[in-house]
Structure formats: structure tokens, C-alpha cells
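here's my sequence, what's the structure:
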Amino acid sequence: MRIRRVSDWLPTTNKEVKLRGWDELDVILFSGDAYVDHPSFGPAVIGRILESYGLRVAIVPQPSVHDNLQDFEKLGTPRLFFAVTGGCMDPMVSNYTASKRRRDKDAYTPNGDKGFRPDYATSVYSKILKEKFPDVPVLIGGIEASLRRVTHYDYWSDKLLPTILETSKADMLVYGMGEQPLREIVELLQKGVPFSSLKTIKQTAVLLEEGERVPKNKNWDDVEISSHEICLKDKKAYASNFKVIEQESNKLYARRIFQQVGKKKLMINPPFPTMTEEEIDASFDLPYTRLPHPKYNKRGPIPAFEMIKFSINIHRGCFGGCSFCTISAHQGKFIASRSQESVLREVDQVAQMDDFKGYLSDIGGPSANMYKMQGKVQSICDKCVAPSCISPVICSNLDTSHKPLTELYQAVDAHPKVKKSFIGSGIRHDMLVPEFNKNADPKELDAYTEEVMTKHVSGRLKVAPEHTSDPVLKLMRKPSFKYFHLFKERFDRINIKKKLKLQLIPYFISSHPACEAEDMANLAAETKDMGFQLEQVQGFTPTPMTVATVIYYSGYHPYTLKEVKTPKTKKEKEDQHKFFFWYKKENKQWIKDTLNKVGRTDLLKKLLPEDTSWRKNKAGKTKNTFDDTVTFKSKEKPSRRKNKGFKKKRR
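Here you go, the predicted model:
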């Protein structure tokens, strides 16, 4: 590996700017993350993209907002604009847990130190820049800006907030992945077009001042959603807005969205088409050092970098459309895949790193097994408004072949310096079940599953069925839990056939909209019956721009406008969480009391058979002899779901 000079990174100080011989900067980028020059870190991608357009770009990572704000002035005034991002994660997710407790670590800061990223970082940075440089345009982007581009519910303040363009005072917002809109922005600015005239660029949003003329575009249709002020008064109106927003975000030929915000008008232009293979290859082929900036050498490792240091991202986008997930809202539902050649070039670059020992930690993407998957007939996709391509069933027009991905894994493993490549990204297990994925050749699915289990897993295969309740799964836009049973059958069969000792680790979510205590009890009982003792679980966290968050705040499903109950209190959430840990001594009495109260002795027998003795009295009532005179009639029919053919084995 060649010796790196500080000039190999984008400059972060005046000294580094002068080392490049520059006397002026075109763009200064402010980021809530430490600067890691790697294609998995959005701020680095944006910096390198701007650099590839011939601009002189500098980056100010994690500027201090607790002193005289000198970090915002130290590089002077850029010729074109300031660019601002809160970082690779929404700062509120980075800073707080689902229970709103401040996190002990920040994965995107050296040594995991906290306190270097302010809450609502994009708005904080942007407002400071507008105060200090009122005449310089500020362009915001990244996950925080993208998901807060319209009226949204903010879980951490428990408020409905307007577009982040209003709170940040920024001049323009780029949503989604920024390469395509940035290219057009830069081209127009370089031609002398004033920033204030850039109103009709795809995948951007601006606030039009009162009385300002709406720019015309004969190629776009328009749609207006309920104003921010109406949303504040009417939760159903807020919910109905989201259907429009989500559908337009995932259409190839979308409408321009307008929303009144006070006396201003928010204008969200349609997105660009999905990146071509050539375009996404170009983004990943930029001259990244793949390393943190040398300024952090004495501050300790950056946890997020250490996690992906030897990983390869092979595609963007996700067509799952899960109700609780923000991936499609930011990256889109259509898959943009890199060429095998581009992936192998990056593998070769990783293999040259001094501390590479031959093991790639991940060959994946938002969902590991969606590489190269797209519509068979493009004209059908062109007209599609569905937010998911695989819920409630897999679209018959979707090519779900896993053969290109299997071949990619084999090509990567053929590299002379690669001993083993792992799949660390989440695998959609449902797409490996022929009964669900009827589009694919079952032999291909078996070949892929066998390839993963025999060559790309280290002891454990992690999948995310998310729940066992079909009504909850339907709202989540996830398939029935029966497909997890079928996948486990295939997993067990390959385990035996290949004499492996792999463990299957399922992930679940508690406190999701439509989920009640009995659903969690069912989940605990059914997974126990399958031989699982759950260790890692996730509480639902409402984040902007998801169906589940809209339901959480409004109480209405945005597509049906029917009421949906959601666990919201701290007690409700804690109670649901307890069912995951039925085997813990401190939870057993509570579980007995709760299930007795709702008449689900059938579940109690499954969960705690060793702690209870049962007998029928003459009235047909069930009595738990451990509880004093507790008698009841069941109002619910016991679950009749059977789990035949599965050996009970604790994993």
C-alpha cells in the first residue's frame, strides 16, 4: 500500500487548503460525522463527487457549536455555496435510544466519544452559516434533510415539525442520494446561472416566498397536499399526506409536490430516474483513500469505520418498502447495482490495505440479496405506484434471480488475497422460499442459500422476520411468519446435508403499530416452540418518513385512513419487551399475571409450563393454582398454529 499524504484527503484546514495551492474554495461541506474518506460515508461521497466536477472542495467535520463558532469561519467564504449534512444517520437516532435516553457512544466519532454532534445538526449548522454569511447559499442534504423534507413527526420533541427548509433557513434541499442533482446544480452554476434561479432541478426542494411565482415545467404534473397548519390541527389530514409523499417518492415519473407552510410554499421536485450501472460505478470508482483523515490518528478508532473497513457495498435501494424502514424513502425502491467489474476493483483495493488479513466483512447492501434485481418489462415499472415490490406478494414483473449474486460472491472469493467473504447485511429470507418467491428458479434459490451457508457465514445467519402475528406483519409489509418456518426447514436441511453447525438468529420488533400484548405473547410462545431463546430485540423507534411513524403519531393508516392502535406509553413498551425475555426470573410472575388477565392460559402453558399446574373445574374454567382464586373465561380463541416437523432445540 502506498504511503498516504494528507493531501490525499479533502482539505479540512487552511493549512491543507494551501498545500493544494488553492487561494479560494468553491464549496465548503459541513458534516456531523468525523471525516472518513470511504464510499460508505455520505459526506465523503458528496465531497468526492463535487471534486470530480472540477470544484475545489473542503470539508469541516463535526464543527464545534459550543465556542465562538470559529469552525464555521476558518475556511472563509466559498465561491458557490455551503453544503451541510447531519451525517450518515439522523442525529437524533445517533444521539438517543428508542426510549429517548442519550446514547453513551457515537459510532461516527473517534473513540465513540459523544457530544461532538448537536441535536438536529443540519438545522444547527445551517442557521449558523446563514447568520454569519447571509449572502452565501446553503444547500442541505443527507439522511436527516431527506427524511425531513416535508411536514413530519419528530419523536424526540413529540411534535409535528415543518419542512427542515423552514427550521434550517437553508436555500435548497437535495433529497435521496445526491450525485445526480449535484451534477446538474454544478453545471448550471458553472454556466453562470444564479443559485437563486435553480428552482426546477429534479430531486431538490425549495421554499417559495409569499407571492413568488411558481416555476413552470411542462413535463411535470403537480399535486398539492394539506398545509403544515392544517396538519397541526388535523391528524387525519397529516396521515393522508403521506400516501402522496411515499408514492411520488417511489415513482419513475412522479408529480411535483406543493405544501403551504405559513405564507411560504414548499416545492418538492420529482426524483431523478434510478442511477444506471455506469453512473453508480462512477461514484464508487472515485479516488477514496478508504481511511479516516490522519487528524484522528491519536484520538482513537471510529467505530462505524471499523465495522465497514473491509466491506463492499454492491447496490443501493430496497424494494421491500417495510413500514418501519426509511431506506426506500431515501434511496428509492428501485435497485441501482454496480457492475461486477467495479465491485472487483474495490475488492482489489481493499486487498492492498496493510492490515487486510484476507477476510471481507460484508458483500452487501441495504438488503443483501437484491443485487441486479429489476423489472422484466420496464414499461410496467414506469406506471407502478406500489411502495413495495414484494408486499403483499412478489410482483410478477420483478426478476428475483439470485444467480448474478451467487456468481458475484464466487468471483470475489476467487481473488488471490481473499480467504473468505462474509455476508453481514440483512438477507431477505422470504425471497429464498420458493413458496413465496414464485418468480425464481427453486434450484437457484437453493444454490444461493447453500452458497451463503457454506462459504459466507461465521457460525450465525441473521434474518429479520420482525414478528409472528400476520396482522402486524401485513401492516409492516412483511410476509406471513409461515415463510420463516419454511425457510428454517431449508436452513436445517442444508445444515444437516453439509454437516454444518450454523445457528439461525431471528430479529424481531416490539411495540410496532397494531401490535398488542397478546401478539408479543404469541411471538414468545411460537419462537420458543421453534427452539429459540431470543437475546437481541429492538423496540420500534418512530423516525420521519415511514408509514409506521405516521400511524404512531396520527393513529390512522395513511392508505386506508382507518384507526390503528399503537403502544405509546413507557409501560406499554416495557411490557411488550418483557415477553421477549420470558425465561428471565424477574419476568415470570408478571407474564403469569398478564396472560391470566387476558384469558390466554394456552400461551402461559407454552411459555412457563414448569411454573404452573393446571386443572379444569366443573364450570369449564381454567384455574392456575399458583395464583390466589384467579378464575376467568377466555374471550379469545387460543392460537391453533401448529409447529409440526420442527425439533425443539435451544440455540
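
make it CA atoms for all contacts and neighbour counts henceforth
Will do.

now for the spatially closest residue to K528 that is not a sequence neighbour: which residues touch it?
Excluding its sequence neighbours, the residue lying closest to K528 (Cα to Cα, 6 or more residues apart in numbering) is L607, at 7.3 Å. By Cα atoms under 8 Å, 6 or more residues apart in numbering, the contact list for L607 reads A524, A525, K528, W582.

L607 and R615: what is the separation?
Distance of L607 to R615, given as Cα to Cα, to the nearest Å: 17 Å.

what do you get for Y35?
With Cα to Cα as the criterion, Y35 and R615 are 65 Å apart.

more neighbours, the two?
More crowded of Y35 and R615, by other Cα atoms under 10 Å: Y35, with 30 against 11.

contacts only, for that one.
Under the criterion of Cα under 8 Å, 6+ apart, the neighbours of Y35 are P43, A44, I59, P61, P292, H293.

what helices or strands is the one helix or strand the first one maps to leaning on?
Element membership for P43, per DSSP states H and E: helix 42-52. Counting contacts by 3 or more Cα pairs under 8 Å, 6 or more residues apart in numbering; DSSP states H and E, the secondary-structure elements packed against helix 42-52 are strand 27-31, strand 36-37, strand 57-61, helix 179-190.

let's have these in a markdown table, adding distance to Y96 and mean neighbour count.
Below are those laid out as a markdown table (distance: least, Cα to Cα, whole Å; neighbours: other Cα atoms under 10 Å):
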| stretch | distance to Y96 | mean neighbour count |
| --- | --- | --- |
| strand 27-31 | 19 | 25 |
| strand 36-37 | 22 | 26 |
| strand 57-61 | 20 | 24 |
| helix 179-190 | 30 | 16 |
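
and this one, please, so the two structures can be compared:
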Amino acid sequence: MVFLPVSKKDMQERGWEQVDFVLVTGDAYVDHPSFGTAIISRVLERFGYKVAILAQPDWRSTKDFTRFGRPRLGFLINSGNVDSMVNHFSVFKHRRRTDHYSPGGKAGLRPDRAVIVYSNKAREAYKDVPIIIGGLEASLRRLGHYDYWDDKVRRSVLLDAKADILIYGMGERAAVEIAEALDSGIEAKDIGWIRGTCVKGSVEDADSETIILPSFEEITDSKRRYGDSFALQYRNNDAIQGKRLMEPYGEKLCVVQNVPQPPLEREELDQIYELPYEGEAHPMYEKDGGVPALKEVRFSLTSSRGCFGGCSFCALTYHQGRELRSRSIASLVKEAEALTHRSDFKGYIHDVGGPTANFRHPACKKQLKAGVCKNKDCLYPKPCGQMEIDHSEYLRLLRELRDIPGIKKVFIRSGIRYDYVMADKDDSFLRELCHHHVSGTLKVAPEHVSQHVLKYMRKPGKEVFEDFSRSYRKINEKLGLKQYLIPYLISSHPGSRLEDAVELALFLKENHFIPDQVQDFYPTPGTLATCMYYTEEDPFTGEPVYVAKDLEEKKMQRALIHFHKPENRKLVQAALEKAGRKDLIPVLSDHNNKRKGRKR
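So this is what the prediction gives:
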């Protein structure tokens, strides 16, 4: 195995006297392309840079941060694949007992607000070494943002981390451009032009193309101004139409967000995913039983990036962008064939997808020249007439993967957009999905059924889900298969009132759905839904949005979805009484009825 150095000894064995970059991460070191650390480090290696990995360092001293000596070009710092606060706390702010991105699933191996803590510790170790932060935590906190855990608006993480440059979005191209600039002798403070980055600057440097956002002081004092700022950021998160943004802090300082990087094209994605990853966690974790997060992705294939789905609760719009790109069929087949030669491969590919599995190309050709629409969604409230709805290439990919010797089954687990499926006049994909790619149950995400809530989620109406359910059932009946649907649902989403939760419970009861997974809405940085949660307004229209913030009501909304559980009886009855629906108590509180199983 040829992992990148994790110790001074590893450096010496490679004959390195000094590394170019120390990449610090809050995750355990897993050299698999589902982990951002693996991708960035291998990309830099490809361009000739020497990278050492400092995974989950002890942040209580500078000792680990000096392990490799002074890096020649700088520190690259991320918190891991997940925001460290989401990683550590449940939606009810209870500290989690496990960490799937740590060896053995052990919790407590990274600090809260890891990007800030690691960056400040690196600065303490080497005062004048450039610090570049990136990854999901930095990307979604790149400007002033509402922080659920502090329940206040926090500054750009670039300032609190005292970093020189922040990379947002998918950072491969920006990381290489920064490395080349530093390698040429340009000081970090002078690298202010690279797309997909945020740097410190002055409002005096604004040109006619720059948009000055409401100041940090304004968005702290006024929720309306916070919403205004979010709307401007949302509409300028595109590589073609987006403008440079400046967020002032006081009279002189500002955080400058440069225009986003264009999405990587197919050939570039192929090259990145074909780099020499080991596909494993570092051997130093074997004594702990490995890294649990690798289990789900070890035999999965990433086929695409970006998502034009536009769900308001999803941060991908802000991080990966709405313009989709995919890998070639040849590249994915090559990766799958390599899996079949592994001794631990049992013949099952766990997933072939991305943010949305059945998206394989940009929503429309217009996006390639004009960028994504600023004031229009691709799928909400219904599929745009310009959208190219076509599953044919994805079907070709799945068929070629199924035909590879040594592969028994190819699953699709990363989620499909059923509204996109139903908009396709050709039902070939749905038929082959049922026939070849489902293992008893298919998980789909209607999230809710109340039109009042779906409007704020930017999800299709319940009639689309009902149509999909009927089509899925009929196809399985024709195939002679007993396969079921499991709906993913969100409780207490902005806009969801108690009466909406009652409507959802009745729908589940009438259709014999028993949801396995229910997520209480979690306000994470960077999402439209979090903006609505904080401001209690729609940032694009200014209309008021009801938000359930009372803990007791949140518990009631969640209990209504799991009305069939005896332990929820009292909460369900209290919720129905509060909603003025005592008439439904016998309907939703009768636990003498046998559970009828998941809806087919």
C-alpha cells in the first residue's frame, strides 16, 4: 500500500526532507475518493507536490502540528466530510456518542468548530506559514451565517480561523492554482484573484462588477437584511452569471467571495477518480476495527456531481452547485472492474450515483452557455419545459456494470428524484430499477405531503409521489416481485404547522406507510431552509414563514409521523387536541390494529 506520509518516518522513507503541504483533517485518513482529503491530496500529488496527512491531530498543543516540520508552501485544513458541529450534536443539541469518520467509531477525536481550532493551532506552530481552509465546514460558513448551535449570526469562518485563503465548493482546481501561485513565490496575502475562493480585502477595492452585500453588522441587527444577503448569495452562486461579492466588517475590512469555479468537465472528473487511491483506511486504524464511514462507500461508485433538484433544506446547492457534471461510462466501468479483483469484494456494488443518482447531465443546454436561472428552479413547482429529461445514458451505465463478470448486483442507494422519473415518457428506467437495482425496498424522499410545507421545501406535490407509488407497485406486480417503498420524511421543516403534521400522519395511516427514517429539521449553514428558520421569512418574497421552534411542538410533529408507536400515544393525543382534531384520536391512537407493513 502506498498511502501518503502520516509520520516523519514515512517522509524519510520517501526521501523527503520537507513537505510542500500538511493537510490537516478532522476525519481519520481514508484514501478513498468519497473523502475530500483523499481527493485533494492525490490531485496535488499528481501535479508534483509533496503532501503529508495530519489526521485528527491533538489540538490541545502544537506538537502534532510540527510533526512534519515546517511545510514549504502551507497548511491545508478541513474539518472532515461533515461539519464538525453536525458531526458532534443531534438536532436536539445532544452530544453524539459515536463518530463514523473516526477509527472504531470513537467520538471526541476532533474539536468543535474544527476548522477554527486547527487553523489557530497551525498559526501558533508556524506564525508565517500560509493557511488555506476548505471542505464542507469552511465552504458553508464562508460568509456571515446563522449558527444553530450558538443561535446567532457568526462571522465568516475565514476571519475566526485567521486563515489566509478559504476554498469554497469543490476545491480541486482552486487548490492547484493556489499551490502554483505559492510555488512561484507570491505571498498568500496577495493571492486574491482565484475563482472559488474567499479572501480578506477592503470595500475600496470593489469594481463596477462587484456586489456589496449587507454588512455583517446589518445582518446581525436585522433578519430582513440577513435574508437580503442570502438571496444575493444564492443568485450569484454560478460560474457564468455569478458576480464577485463583498461582505463588509466595520469600515475597512471585508470578506471577498470571488466568482465560483466552473464545474469540472467529464474528462477532468474521470482523471480525478482514476488517481491511485488505495480505497482503504490507513493501516494504523486496523487495531481499532477500521473507520465505519468507509463501509457504505467502499464498493460504491460516484457517477456525478452537482444537483439541479433545488431542495431548500439541502446545502449542495451552495456547495457543489446546481450545474451537474458526470463521469464517463468507460471510467465507471473501469473502476467497477477493479473492484472485482479485490479479495473482499463479494459481487455487490452498493451504489452508483451522486447527490441524485438518476441525474447524468445538465438540466438543459442553456445552462452551458448562460448558467443556471437566477429566479427559476428546474423541477419546482414542476419540471421546466426546457429540461432535457432522459435516463438513457444512466441505463446504459447500469447495464454495462451488470454485465461485468464478477458483479452479482448493482444497487442504487443515493436516492432518485421520482418527479424526474415520472416526467420521463419512457418508463424503461423505472422497469429496470425494479427488476435489477432494488433489494426488497426502495427508499425515496417525498419529505412531506402537505402542499403548504412542500412549497417551502421546493418539492413536488404529493400527487406526484402517489403516481410514482402506483407505477412502482404495478411494475413490481408485473415482474412478480414483492418490493416496497420506504419514504424519508422531515418533521418541523419551516412552514410546517401542527395541522400539516396531522395531514402527513393521516396520509401515512391511509396508505399503510411505516417510515423507517424521520429527520427533525436540522438548521445547518448554507441552506435556504436555515435562512427561513432563522428569519421566519422567505428571503425571495419577504412573506412570513411559520417555524416550529418550541421543543414540545417539535416533539409532537415528530410523534405524529410515528403515531403507530405506543410510546408516542400521549404526544399524539396532545398534538391532536392542540390542533383541534380530537375526532382523530381514535384513528391515530388505536394501537390494537396490526401493523400492515410497508406500502408496496
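
ok, back up a step: what lines up with the residue nearest to K528 of the first structure in the second structure?
Under the alignment (TM-score structural alignment), L607 of the first structure pairs with L588 in the second structure.

please apply the same query to N241 of the first structure.
Matched by TM-score structural alignment, N241 of the first structure corresponds to S229 in the second structure.

and that match, that's in a helix?
Yes: according to DSSP: H, G, I helix; E, B strand; the rest coil, S229 of the second structure belongs to a helix.

so what does I312 of the first structure match up with in the second structure?
Using TM-score structural alignment, the equivalent of I312 of the first structure in the second structure is L301.

then its match would be within a strand, right?
Yes: using three-state DSSP, the assignment for L301 of the second structure is a strand.

once you drop chain neighbours, what's closest to it?
Excluding the flanking residues, the one nearest L301 of the second structure by Cα to Cα, 6+ apart is V352, at 4.8 Å.

now swap in L253 of the second structure and tell me
Excluding its sequence neighbours, the residue lying closest to L253 of the second structure (Cα to Cα, 6+ apart) is S202, at 5.1 Å.

residue contacts, the match of N241 of the first structure?
The contact partners of S229 of the second structure, by Cα under 8 Å, 6+ apart, come to L213, P214, I219.

and if you look at F319 of the first structure?
Residues near F319 of the first structure by Cα under 8 Å, 6+ apart: S328, G332, K333, F334, I335, P387, S388, C389, I390.

can you do 6 Å?
Contacts for F319 of the first structure (Cα atoms under 6 Å, 6 or more residues apart in numbering) come out as K333, S388, C389.

can you check L245 of the second structure too?
Residues in contact with L245 of the second structure (Cα under 6 Å, 6+ apart) are T210, I211, I212, V256, Q257.

include neighbour count and distance to Y249 of the second structure when you put the residues you listed into JSON lines, please.
Listed next are the contacts of L245 of the second structure as JSON lines, based on neighbours: other Cα atoms under 10 Å; distance: Cα to Cα, whole Å:
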{"residue": "T210", "neighbour count": "18", "distance to Y249 of the second structure": "16"}
{"residue": "I211", "neighbour count": "19", "distance to Y249 of the second structure": "15"}
{"residue": "I212", "neighbour count": "18", "distance to Y249 of the second structure": "11"}
{"residue": "V256", "neighbour count": "27", "distance to Y249 of the second structure": "11"}
{"residue": "Q257", "neighbour count": "29", "distance to Y249 of the second structure": "14"}
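
surely Y348 of the second structure is in contact with K409?
Yes: Y348 of the second structure is within contact range of K409, at 5.0 Å (criterion: Cα atoms under 6 Å).

longest helix in the second structure, please.
Longest helix in the second structure, counting residues (DSSP state H): helix 462-479.

in the first structure, which residue range corresponds to that one?
Using TM-score structural alignment, helix 462-479 of the second structure pairs with 481-498 in the first structure.

buried residues in the matching stretch?
481-488, 490-492, 494-495 (16 or more other Cα atoms under 10 Å).

ditto for stretch 295-305 of the first structure
For stretch 295-305 of the first structure, the neighbour count (16+ other Cα under 10 Å) marks Y296, P301, I302, P303, A304, F305 as buried.

now do the helices in the stretch 1-150 of the first structure.
For the stretch 1-150 of the first structure, helices defined by DSSP state H, counting those that start in this stretch occupy the ranges 14-19, 42-52, 91-95, 121-132, 143-147.

how about the longest one: buried residues?
What that stands for is helix 121-132 of the first structure. A121, T122, S123, V124, Y125, S126, K127, I128, L129, K130.

now do the aligned partner of the last one in the second structure against F65 of the second structure, distance only.
Just to be clear, that refers to K130 of the first structure. Aligning on TM-score structural alignment places K130 of the first structure opposite R123 in the second structure. According to Cα to Cα, R123 of the second structure stands 9 Å off from F65 of the second structure.

mind listing the shared neighbours of these two?
Counting by Cα under 6 Å, 6+ apart, R123 of the second structure and F65 have no contacts in common.

mean deviation, the longest helix of the second structure versus the first structure?
Here the mean offset of helix 462-479 of the second structure against the first structure after fitting is 0.5 Å, by mean Cα distance after the TM-score superposition for the first structure.

in terms of helices and strands, where is the counterpart of E267 of the second structure in the first structure?
Taking TM-score structural alignment, the alignment pairs E267 of the second structure with E278 from the first structure. For E278 of the first structure, the host element (DSSP H and E) is helix 277-284.

also compute the angle for that helix relative to helix 42-52, please.
Calculated by axes from the mean of the first three to the mean of the last three Cα atoms, to 10 degrees, helix 277-284 of the first structure forms an angle of 100 degrees with helix 42-52.

helices along the stretch 151-300 of the second structure, start to end?
With DSSP H, counting those that start in this stretch as the criterion, the stretch 151-300 of the second structure has helices at 157-160, 172-183, 216-221, 223-235, 266-273, 293-297.

kindly report the same for the stretch 351-500 of the second structure.
Here the stretch 351-500 of the second structure has its helices, by DSSP H, counting those that start in this stretch, at 366-370, 392-402, 418-423, 428-436, 451-457, 462-479, 498-510.

what's the closest of the contacts of Y35 of the first structure to K236 of the first structure?
P43 (36.4 Å; Cα to Cα).

which residues does the aligned partner of S31 of the first structure in the second structure contact?
Matched to the second structure by TM-score structural alignment, S31 of the first structure sits across from T25. T25 of the second structure makes contacts with A55, Q56, I77, N78, S79, G80, as judged by Cα under 6 Å, 6+ apart.
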